[in-house]
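S.K.: output the structure for:
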Amino acid sequence: YYAGFAGGRKSILPGVAGRETVMNNHKMMTAPGVGIGVVDGNRLSEEMVEAVEKFCPLHFILNCVSDSSKHIVRVVGGHWYDAWREGIATFRKYNFAPISRKADVVFLSAGGYPKDINMYQAHKALYMASRAVRPGGTLVFFAELAEGYGHKVFEEWARRGMTHDEVIAAFTADFRFGAHKLFYLAQLAKECTILLYSRAGEEDSRLMFCEKCDLTDTLPSLVRKYGEDFTSYVIPQAGIVLPVEE
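M.R.: All right, here's what the predicted structure looks like:
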């Protein structure tokens, strides 16, 4: 998702590219201008486009676009770049959610199985929903996480028990694919509180920079923190809905 949008050029890079090429491309995920919903000026995405243009031309693509209810709303096909950009335009229409301001609290779900099978997969929903929460706000994340972390390197880094700043510094100095999930969680947890309702235990939740929550006390605690008139959004399919502040 740091490539901005799926589809199109990703059939080649990372699709059929070598590991070294993929890793070098993904190292740019922390560069300015790189992030979900952005392709113009996104260095990581632009390198993917360059890979198709210079090394492995695509003759035809067929991509599907779904809405937040998981219904396919359009199928785009044809020239790999033009059809892909058409798909982006459709995605924006159905899955960009305009908001007038960022809220105190965002209640979100990754969308159920298999999107919340582990934190490695479910994290995308947190990343997208964070666009709707204000600094100092709270994300209340519902994700089963039946398989825990979901990636060996991610878990190894988490179990080091580093602070937010230590994770950010370590990852910046030594890019490791898999550890990028902990890097993003550390960045996010510096900006807001993440309450996690899942199968994950209290210790694993803490190591992922989340606080395991009990639903019986969640709402009262939010009222105590922000007042009875706190602002909020509810995003049931947070992995495919991108809040956009207007």
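S.K.: okay, CA-based contacts and neighbour counts for the rest of this
M.R.: Will do.
S.K.: contacting residues around the longest helix anywhere in the chain?
M.R.: Taking DSSP state H as the criterion, the chain has its longest helix at helix 80-95. Contact with helix 80-95 is made by 5, 7-9, 58-61, 63-68, 74-77, 240-242, as judged by CA atoms under 8 Å, 6 or more residues apart in numbering.
S.K.: please apply the same query to stretch 110-128.
M.R.: In contact with stretch 110-128 (CA under 8 Å, 6+ apart) are residues 1, 36, 108-109, 139, 141-151, 154, 181, 184, 188, 236-243.
S.K.: 7 Å instead?
M.R.: The contact list for stretch 110-128 (CA atoms under 7 Å, 6 or more residues apart in numbering) reads 143-151, 181, 236-239, 242.
S.K.: how about this one, so we can line them up?
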Amino acid sequence: MKTELTEIELPCGEGSLTARIPTRNIVCVLTRQDARGLADEREAITQSLRSPISSPPLRDLVKPSDKVVVLATDNTRPCPDDRILPPLLAELESTVPRENITIIVALGLHPPLDEAELSRKLGRDIVARYNVVNHDVNDTVYIGTTSRGTPVDINRRVIEADFRISTGFIEPHFFAGFSGGRKSIAPGVFSVRSAYHNHGYQMIEHPKTRTGILKGNPLHEDLVEQARMARLNFIVNVLLNKDRKITHVVAGHPFKAHEEGCQIEREIAGVKVPQRADITITTNSGAPLDLDLYQTCKGIDTAAQITRDGGIIIVASLCSAGIGPQAFLELHRSVASPKEVIRKIKQAEPIGVQWENQILARTQLKHDIYLVSSLDDRTVRDMLMTPVGTVEEGLERAFSVLGENAEIIVIPEGPLILPLLEE
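M.R.: The predicted structure is shown next:
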């Protein structure tokens, strides 16, 4: 008897791949509520700047003499800075002359963007007309220590500015709760030293340092404290649908506007899940989020939340830019098991980009991970994963381990979902 198959499109790179999955094994497919894109994005952004959340209008907050920095996101984020910046800068320039405005790409510890990447991310016209610089982790100023002991080193230009604005995209985040808001300051423009404390072993291991949690999340609260110390003045954050259209704009008070945006995102991204899966199939939601394996840990972490202990995660992620930071590969490659990854971090921190290794290893203690990607097989195995050519090959292998009746949950856009387990 022929097995009935269900075809499901999975975002991968700039396109997608079609996974053919036995219908009888599928428990559910987790998808976001797909909100409609705004009819006029530019007008919506302009109005949000003129009627912001818990804040006077932007033009009333700045003076002609002010030096203003605008913090934009880098190319690992789908934030549409090329659509946010034109109305934002136009509103600013109604008061502040252009030569007083600097755009800083809030890279965190990511590599700098070259001219072509800046043009793709921010828009060619913006790059040509404004002073645009990449964050430099070696050009920071120590401004104090948080109540949790994090030394706060912030980009010198940010500290020397009179007014600080950040763009951002709000989505579930696997240890900060949600992205956006305060993250443009920390980790966006902080130092390696700040990262190692805020992303340290104990902070990452805290039970509330998880997706969708803000209240009681020590890492999030530490980021907020850093953003307050750096005097972040105003934010313009957006929510997106699956077509990368802006559905909501939250602008204004850097913390209250962000909280409002997170609440909207929680309602859109939250999906009830009736049970844990034996096999979870997911992605990192295509480009630019699946640029490398380092970023793909976000989608893997979402899948881990709804996969039973001993279950298998199959993830499709193009990883067109490779592994990500070399230190990410080196730490995993230096040991033979996820347990040893955890032990090495505890004993030797600070080390590399340990937070990503730690979260990945935490998943690997409970789940085998099968990866469909453009990475070579040896690299995938060095990351303690199993390389597979297709989702179907991954399923065949998983069924051979877990049995033909293994139950499957599919998350086509892994990092954009907030699973709400009902059991």
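S.K.: are any of the contacts of helix 80-95 of the first structure buried, and which?
M.R.: 5, 7-9, 58, 61, 63, 65-68, 76-77, 240-242 (16 or more other CA atoms under 10 Å).
S.K.: from those residues, which is closest to F96 of the first structure?
M.R.: L242 (4.9 Å; CA to CA).
S.K.: quick one: map that closest one onto the second structure.
M.R.: In the second structure, the residue matched to L242 of the first structure (TM-score structural alignment) is L418.
S.K.: ok, the closest residue to its match other than its chain neighbours - contacts?
M.R.: Excluding its sequence neighbours, the residue lying closest to L418 of the second structure (CA to CA, 6 or more residues apart in numbering) is G270, at 4.5 Å. By CA under 7 Å, 6+ apart, the contact set of G270 of the second structure is I417, L418, P419, L420.
S.K.: in the lengthiest strand in the first structure, which residues are buried?
M.R.: Taking DSSP state E as the criterion, the first structure has its longest strand at strand 133-142. Buried residues in strand 133-142 of the first structure, counting neighbours by 16+ other CA under 10 Å, are found at V133, R134, G137, T138, L139, V140, F141, F142.
S.K.: what's the farthest-apart pair in the residues you listed?
M.R.: Taking CA to CA as the measure, these span a maximum distance of 19.1 Å, between R134 and F142.
S.K.: so how many other residues sit close to T218 of the first structure?
M.R.: A count of nearby residues for T218 of the first structure, using other CA atoms under 10 Å, gives 14.
S.K.: tell me the counterpart of the residue nearest to L418 of the second structure in the first structure.
M.R.: Under TM-score structural alignment, G270 of the second structure pairs with F96 in the first structure.
S.K.: ok, R124 of the second structure next?
M.R.: Checking with TM-score structural alignment, R124 of the second structure has no match.
S.K.: okay, helices next: where are they in the first structure?
M.R.: Going by DSSP H, the first structure shows helices at 19-26, 43-54, 80-95, 119-129, 152-158, 164-173, 180-191, 202-207, 215-226.
S.K.: quick one: the fourth one to helix 180-191, angle?
M.R.: Inter-element angle recorded for helix 119-129 of the first structure and helix 180-191: 40 degrees (by axes from the mean of the first three to the mean of the last three CA atoms, to 10 degrees).
S.K.: average distance between helix 119-129 of the first structure and the second structure?
M.R.: For helix 119-129 of the first structure, the mean deviation from the second structure after alignment is 1.2 Å (mean CA distance after the TM-score superposition for the first structure).
S.K.: cool, and the first one?
M.R.: Comparing helix 19-26 of the first structure with its match in the second structure after superposition yields a mean distance of 2.3 Å (mean CA distance after the TM-score superposition for the first structure).
S.K.: strands along the stretch 51-200 of the second structure, start to end?
M.R.: Here the stretch 51-200 of the second structure has its strands, by DSSP state E, counting those that start in this stretch, at 68-72, 101-105, 131-134, 140-145, 151-155, 163-169, 172-173, 177-178.
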